[in-house]
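Enquirer: model this:
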Amino acid sequence: MSVGPIEIEDPRDERVADFLHLTDVRLRRRLEPERGLYLAESEKVIRRALAAGHSPRAFLMSRKWLDDLADLVEQATATRVPVYVAGEDVIREMTGFHLHRGALASMQRPDLPTLEDVLGGARRVIVLEDIVDHTNVGAVFRSAAALGVDGVLVTPRCADPLYRRSIRVSMGTVFQVPWTRTGTWPADVDTLRRAGFTVAAFALEDDSVSLDDLAADPPDRLALVLGAEGDGLGHRTVAASDLVVRIPMAGGVDSLNVAAASAVAMWALRVGDQLSA
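Expert: Okay, here's the model as predicted:
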């Protein structure tokens, strides 16, 4: 028997524990992987998560969204996934912010594919080394989806692509681009090389080659490595890579935001048959 929407009046109700303190970044970064969940925010993102085959644990929405999301509510209640409904003040106290994007879904965090699975058949991959800003991570994934990148690798200290802000900035494209965490880094540069990839590190080095030159005759399989927002790539990563690349710039500017730099590089080195006209 299906169960209809469940009214929540107490923002500390244990049934909505998945949705508490969403603005506490330090807490959520630890809690969500421990509980095996992530949060999807907004109707579009939730639908993309479901379309990717991810399993919902619970939904939370204000009452005014019940009609607009009626098909999601019906499907959830038919499969006994709880749909919690509360007033806007209760939701704000519960989550820490005003929910104006329709709904939140607590989703079961999927198992990550192996590195070999992500690399198999790929021609273009992006490696994010220790990028800690969730907004930048989400923006890279959105560009990767739009520009035909086959996979994204994130190093062990990189921000979580399934953190709520990363997912929101990516517009849910994090669910469609294959990705995984590297086991050890930069040791996995050798794994990339054994898989047939040329490893290109983006850094300001004296012996770097221009992105224009690389794009003129790119290798068939290419891994683009981008570094943290402040320090850039580690010296060991640069030394282990096959070549170092720089983006030509004017105006006395020596570098771009990592998300912008990744988009420029992905566009310049795109594989043409992966993009529509």
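
Enquirer: from here on, contacts and neighbour counts on C-alpha atoms
Expert: Fine.

Enquirer: ok, how many other residues are close to residue 70?
Expert: 11 (other CA atoms under 10 Å).

Enquirer: do residue 260 as well
Expert: 15.

Enquirer: ditto for residue 84
Expert: A count of neighbours around residue 84, defined by other CA under 10 Å, yields 22.

Enquirer: which ones are touching it?
Expert: Residues near residue 84 by CA atoms under 8 Å, 6 or more residues apart in numbering: 5-8, 16, 58-61.

Enquirer: okay, these in CSV with secondary structure, distance to residue 201 and neighbour count next?
Expert: Below are these laid out as CSV (DSSP: H, G, I helix; E, B strand; the rest coil; distance: CA to CA, whole Å; neighbours: other CA atoms under 10 Å):
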residue, secondary structure, distance to residue 201, neighbour count
5, coil, 51, 21
6, strand, 51, 12
7, strand, 52, 14
8, coil, 51, 17
16, helix, 44, 20
58, strand, 41, 22
59, strand, 41, 25
60, strand, 42, 25
61, strand, 44, 24
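
Enquirer: Pull the distance from the helix or strand that residue 32 is a member of to the chain's centre.
Expert: Assessed by DSSP states H and E, residue 32 sits inside helix 25-35. The chain centre lies 16 Å from the centre of helix 25-35; the measure is CA atoms, centre = their mean, to the nearest Å.

Enquirer: Likewise for stretch 151-167?
Expert: 5 Å.

Enquirer: Enumerate the positions of it that are buried.
Expert: Buried residues in stretch 151-167, defined by neighbour count with 16 or more other CA atoms under 10 Å: 151-156, 158-167.

Enquirer: Now do the strands in the stretch 51-200 of the chain.
Expert: 56-62, 83-86, 103-108, 124-128, 151-154, 179-181, 198-202 (DSSP state E, counting those that start in this stretch).

Enquirer: CSV please, covering those strands and showing distance to residue 36.
Expert: Shown next, in CSV, are the strands of the stretch 51-200 of the chain (distance: least, CA to CA, whole Å):
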stretch, distance to residue 36
strand 56-62, 10
strand 83-86, 19
strand 103-108, 6
strand 124-128, 23
strand 151-154, 18
strand 179-181, 15
strand 198-202, 32
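
Enquirer: Second chain to compare with the first, below:
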Amino acid sequence: MAVLVPIEDPADPRLADYRDLRDVELRKHLEGEHGLFLAEGEKVVRRAVEAGHAPRSFLMAPRWLDGLADVLDRSDAPCYVLEERLAEQVTGFHVHRGALASLHRPPLRSLDEVLDGARSVLVLEDLVDHTNVGAVFRSGAALGFDAVLLAPRCADPLYRRSIKVGMGAVFTMAWTRLPDWHDALPDLSSRGFTTVALTLADDAVGIEEAVAGLDRVALVLGSEGHGLSSRWEQSADRRAIIPMAEGIDSLNVAAASAVACWVTARR
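Expert: So this is what the prediction gives:
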């Protein structure tokens, strides 16, 4: 059972895992160095622990203790209890969901392990917005995709904001980073996947036509600004568009992923 530790000083060194949560660069350095990630909110904290991630500690306002009592009962990690005004001084924002957990970051899984038995996967190239990465994970999970593969420069799906937007989908979906950016799509093709790139290329066909009848599909999505690199666009097996009303040529990548996942799931 977690030990409840009342905290009255926001500078207490035991709260180091939770400091300056709005500073993205600082958090990336701290979380990478110490092998941790954060979960925010009762539902997300619960999903992280139920998925098997081991807590380092919890930080909660007193009113959230009862709602997460069963989670705390199953953990030996300390639970730091402090008033919400003090929690705001530690984290740098109002923790309106009242609960945070610091958890041990799992080792990155191998590509072979993640693709074992998979039929539908999402492949993300250089998405740098944590909100978009979380939303893509959520769409993939909701529509029955098996895995997500990330290019080396993609945002961290275990960053607090990604996890929160994705409602913990990263805990249930298999995922990893691609070891080789240049030949990532040809490698997927050699593994039996048909790679379908979402792009405005001249030879792109409607997404329904592009995925019709396919057994194993890898949907490929590009960065928020420039979309896919020319290398990935050209090395994909097929290129597809989402048909839209005249005058509109694209959607936000998170919205596009939801539409493409829905169409692909119905193939």
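
Enquirer: nearest to residue 261 of the first structure, of the buried residues of stretch 151-167 of the first structure?
Expert: residue 152 (15.1 Å; CA to CA).

Enquirer: That closest one corresponds to which position in the second structure?
Expert: Taking TM-score structural alignment, residue 152 of the first structure has residue 148 as its aligned residue in the second structure.

Enquirer: who's in contact with that match?
Expert: Residues near residue 148 of the second structure by CA under 8 Å, 6+ apart: 121-124, 137, 140, 173-176.

Enquirer: Swap in 6 Å and give it another go.
Expert: Residues in contact with residue 148 of the second structure, defined by CA atoms under 6 Å, 6 or more residues apart in numbering, are 121-123, 175.

Enquirer: What lines up with residue 254 of the first structure in the second structure?
Expert: Residue 254 of the first structure maps onto residue 249 in the second structure, with residues paired by TM-score structural alignment.

Enquirer: Could you check how far its match is from residue 239 of the second structure?
Expert: 15 Å (CA to CA, to the nearest Å).

Enquirer: again, but for residue 49 of the second structure
Expert: As judged by CA to CA, residue 49 of the second structure and residue 239 of the second structure stand 39 Å apart.

Enquirer: ok, now residue 208 of the second structure?
Expert: Applying CA to CA, the value for residue 208 of the second structure to residue 239 of the second structure is 11 Å.

Enquirer: do residue 104 of the second structure as well
Expert: 39 Å.

Enquirer: In the first structure, what residue corresponds to residue 84 of the second structure?
Expert: Counting by TM-score structural alignment, the partner of residue 84 of the second structure is residue 88.

Enquirer: er, residue 226 of the second structure actually
Expert: Using TM-score structural alignment to pair residues, one finds that residue 226 of the second structure aligns to residue 231 in the first structure.

Enquirer: element containing residue 44 of the first structure?
Expert: Element membership for residue 44 of the first structure, per DSSP H and E: helix 43-51.

Enquirer: scratch that, residue 263 of the first structure
Expert: helix 258-268.

Enquirer: quick revisit: turn the contacts of residue 84 of the first structure into JSON lines, including distance to residue 45 of the first structure.
Expert: Shown next, in JSON lines, are the contacts of residue 84 of the first structure (distance: CA to CA, whole Å):
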{"residue": "5", "distance to residue 45 of the first structure": "21"}
{"residue": "6", "distance to residue 45 of the first structure": "22"}
{"residue": "7", "distance to residue 45 of the first structure": "24"}
{"residue": "8", "distance to residue 45 of the first structure": "23"}
{"residue": "16", "distance to residue 45 of the first structure": "20"}
{"residue": "58", "distance to residue 45 of the first structure": "15"}
{"residue": "59", "distance to residue 45 of the first structure": "13"}
{"residue": "60", "distance to residue 45 of the first structure": "14"}
{"residue": "61", "distance to residue 45 of the first structure": "14"}
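
Enquirer: number of nearby residues for the counterpart of residue 117 of the first structure in the second structure?
Expert: If you follow residue 117 of the first structure across to the second structure using TM-score structural alignment, you land on residue 113. Counted with other CA under 10 Å, residues neighbouring residue 113 of the second structure total 12.

Enquirer: Leaving out chain neighbours, which residue sits closest to the match of residue 84 of the second structure?
Expert: residue 62 (6.1 Å; CA to CA, 6 or more residues apart in numbering).

Enquirer: Just tell me what the one you found corresponds to in the second structure.
Expert: Correspondence of residue 62 of the first structure to the second structure, assessed by TM-score structural alignment: residue 61.

Enquirer: list the contacts for its match?
Expert: By CA under 6 Å, 6+ apart, the contact set of residue 61 of the second structure is 81-84, 98.

Enquirer: let's go with 8 Å and repeat that
Expert: So residue 61 of the second structure contacts 81-84, 87, 98-99 (CA under 8 Å, 6+ apart).

Enquirer: From residue 261 of the first structure, how far out is residue 139 of the first structure?
Expert: Counting by CA to CA, the gap from residue 139 of the first structure to residue 261 of the first structure is 11 Å.

Enquirer: between those two, which one's more packed in?
Expert: The neighbour count for residue 139 of the first structure versus residue 261, taken as other CA under 10 Å, is higher for residue 139 (23 against 16).

Enquirer: Now which residue in the second structure aligns to the more buried one?
Expert: Using TM-score structural alignment, the partner of residue 139 of the first structure in the second structure is residue 135.

Enquirer: List the buried residues for stretch 230-250 of the second structure?
Expert: For stretch 230-250 of the second structure, by 16+ other CA under 10 Å, it's 232-233, 235-242, 250.

Enquirer: Out of those, list just those in strands.
Expert: Among those, the ones falling in strands (DSSP state E) are 238-241.

Enquirer: could those go into a markdown table alongside distance to residue 22 of the second structure?
Expert: Putting those into a markdown table (distance: CA to CA, whole Å) gives the following:
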| residue | distance to residue 22 of the second structure |
| --- | --- |
| 238 | 39 |
| 239 | 38 |
| 240 | 37 |
| 241 | 36 |
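
Enquirer: Residue 102 is in contact with residue 41 of the second structure, correct?
Expert: No: applying CA atoms under 8 Å as the test, residue 41 of the second structure and residue 102 come out as separate, 11.9 Å apart.

Enquirer: mean shift of the helix holding residue 32 of the first structure relative to the second structure?
Expert: Comparison of helix 25-35 of the first structure with the second structure after fitting gives an average deviation of 1.3 Å (mean CA distance after the TM-score superposition for the first structure).

Enquirer: hmm, who's touching that helix?
Expert: Helix 25-35 of the first structure has contacts (CA under 8 Å, 6+ apart) with 21-22, 38, 109, 160, 163.

Enquirer: so which of these comes closest to residue 271 of the first structure?
Expert: residue 160 (27.1 Å).

Enquirer: Just to check, the closest one is in contact with residue 135?
Expert: No: Residue 160 of the first structure is beyond contact range of residue 135, at 10.5 Å (criterion: CA under 8 Å).
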